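Participant: missing the sequence, but the structure's below:
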């Protein structure tokens, strides 16, 4: 049926990251709607069920987008500094974007989890203000989508280059 599914996979990754980002931003908006009392840097805030649900959904979509991008992109590695100097630009881009996507995933996921847990039902105490955790996590989802799609495309291109660079065994004609 469909021979080249790369475009659909890129579209799926971007869609999941964009929806996760929007959910993170919407969770921040829902969190700001609940009543709170602020005294200097300390804050007492009621947990928001809507912010909790949206934050949790954003975390799941972010993790799913990362898993799909890495699984479908395949495994690209560089073993040494000499290997780094010999590989193609596509492979270098794949490794760099893979590293950046993992870093952005870690920070965004941490921000979204912290913001989500701050809105859990059992959390009804006062403490230091946790502002904009969900917002920052949501915005980072957009950057994660950019780097994950870059990894997917460059990893696929590097794999095609590796296949074409390998010497092909000579074909023997039947007699």
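Facilitator: Thanks, I have it. Computed from a prediction, not measured in an experiment: that's the story for all the values here.
Participant: make it CA atoms for all contacts and neighbour counts henceforth
Facilitator: OK.
Participant: where do the helices sit along the chain?
Facilitator: Taking DSSP state H as the test, the helices found in the chain are 6-33, 49-73, 81-86, 89-118, 133-165.
Participant: Residue 101 - how many residues pack around it?
Facilitator: 24 (other C-alpha atoms under 10 Å).
Participant: And residue 95, by the same measure?
Facilitator: Counted with other C-alpha under 10 Å, the neighbours of residue 95 add up to 20.
Participant: And here is the other one:
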């Protein structure tokens, strides 16, 4: 029974991350449809409400997927001495866990920066902020790969 719950959790994590990625890419497309004036590295762009909503949804789904991945994967971080004596699968599990946290930090930051730039109260001119939402969306999909790898390697230790 636990095996089927794990498989379902992996599919749910992948579905959440892929949906977040698609929403991030759609938010970038909605942002690019707005009027903008560009002069070298400075840009004046109208905020897009659709891009704002899609960016918030993508950031939320990425966060939920990350929490779920950490809950089902468990926390098997240990002391440095235990880590050096640990089996390669445990080291790989910790590496995947670290990568999921790094990808979460970078991807969520990019989604939040892209979302904030589409807030209606922030209609101003400044430096160009290109592709934050789409890059954050792509990182959501990469997060899915490392989350599933983390789950598989952390549960392989229990077998």
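Facilitator: Happy to help now that I have it. Because the structure is predicted, anything quoted here is derived from the model rather than measured.
Participant: tm score of chain vs chain?
Facilitator: TM-score for the superposed chains, counting by TM-score structural alignment, normalised by the length of the second structure: 0.96, backed by 158 aligned residues with a C-alpha RMSD of 1.0 Å.
Participant: Just put the helices of the first structure in CSV and tack on distance to residue 39 of the first structure.
Facilitator: Formatted as CSV, the helices of the first structure follow (distance: least, C-alpha to C-alpha, whole Å):
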stretch, distance to residue 39 of the first structure
helix 6-33, 16
helix 49-73, 23
helix 81-86, 53
helix 89-118, 18
helix 133-165, 19
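Participant: Nearest to residue 127 of the first structure, out of these?
Facilitator: Residue 127 of the first structure lies closest, by C-alpha to C-alpha, to one member of these: helix 89-118, at 10.6 Å.
Participant: relative orientation of the closest one and helix 6-33 in degrees?
Facilitator: With axes from the mean of the first three to the mean of the last three C-alpha atoms, to 10 degrees as the basis, helix 89-118 of the first structure and helix 6-33 are set at 30 degrees to each other.
Participant: Any idea which residue is closest to the centre of the second structure?
Facilitator: Closest residue to the average C-alpha location of the second structure: residue 140 at 3.5 Å, with C-alpha atoms, centre = their mean.
Participant: so which of the helices of the first structure gets nearest residue 126 of the first structure?
Facilitator: Closest to residue 126 of the first structure of the helices of the first structure, according to C-alpha to C-alpha: helix 89-118, at 10.8 Å.
Participant: List the buried residues for stretch 25-39 of the second structure?
Facilitator: 25-32 (16 or more other C-alpha atoms under 10 Å).
Participant: Quick one, which of the helices of the first structure gets closest to residue 42 of the first structure.
Facilitator: Of all the helices of the first structure, helix 89-118 comes closest under C-alpha to C-alpha, at 14.0 Å.
Participant: Now the closest one on the second structure. Mean distance?
Facilitator: Taking mean C-alpha distance after the TM-score superposition for the first structure, the mean distance separating helix 89-118 of the first structure from the aligned residues in the second structure is 0.4 Å.
Participant: ok now that helix, how far from the chain's centre?
Facilitator: Here helix 89-118 of the first structure is found 5 Å from its chain centre; the criterion is C-alpha atoms, centre = their mean, to the nearest Å.
Participant: and that helix with helix 49-73, angle?
Facilitator: 160 degrees.
Participant: between helix 89-118 of the first structure and helix 133-165, how big is the angle?
Facilitator: Counting by the same axes, to 10 degrees, helix 89-118 of the first structure lies at 160 degrees to helix 133-165.
Participant: Quick one: list the elements packing against helix 89-118 of the first structure.
Facilitator: helix 49-73, helix 133-165 (3 or more C-alpha pairs under 8 Å, 6 or more residues apart in numbering; DSSP states H and E).
Participant: Would you mind giving those helices as CSV with distance to residue 10 of the first structure added?
Facilitator: Converted to CSV, those look like this (distance: least, C-alpha to C-alpha, whole Å):
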stretch, distance to residue 10 of the first structure
helix 49-73, 8
helix 133-165, 6
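Participant: Could you check the ones you listed and tell me which one is nearest residue 95 of the first structure?
Facilitator: Taking C-alpha to C-alpha, helix 133-165 is the member of those nearest to residue 95 of the first structure, at 7.4 Å.
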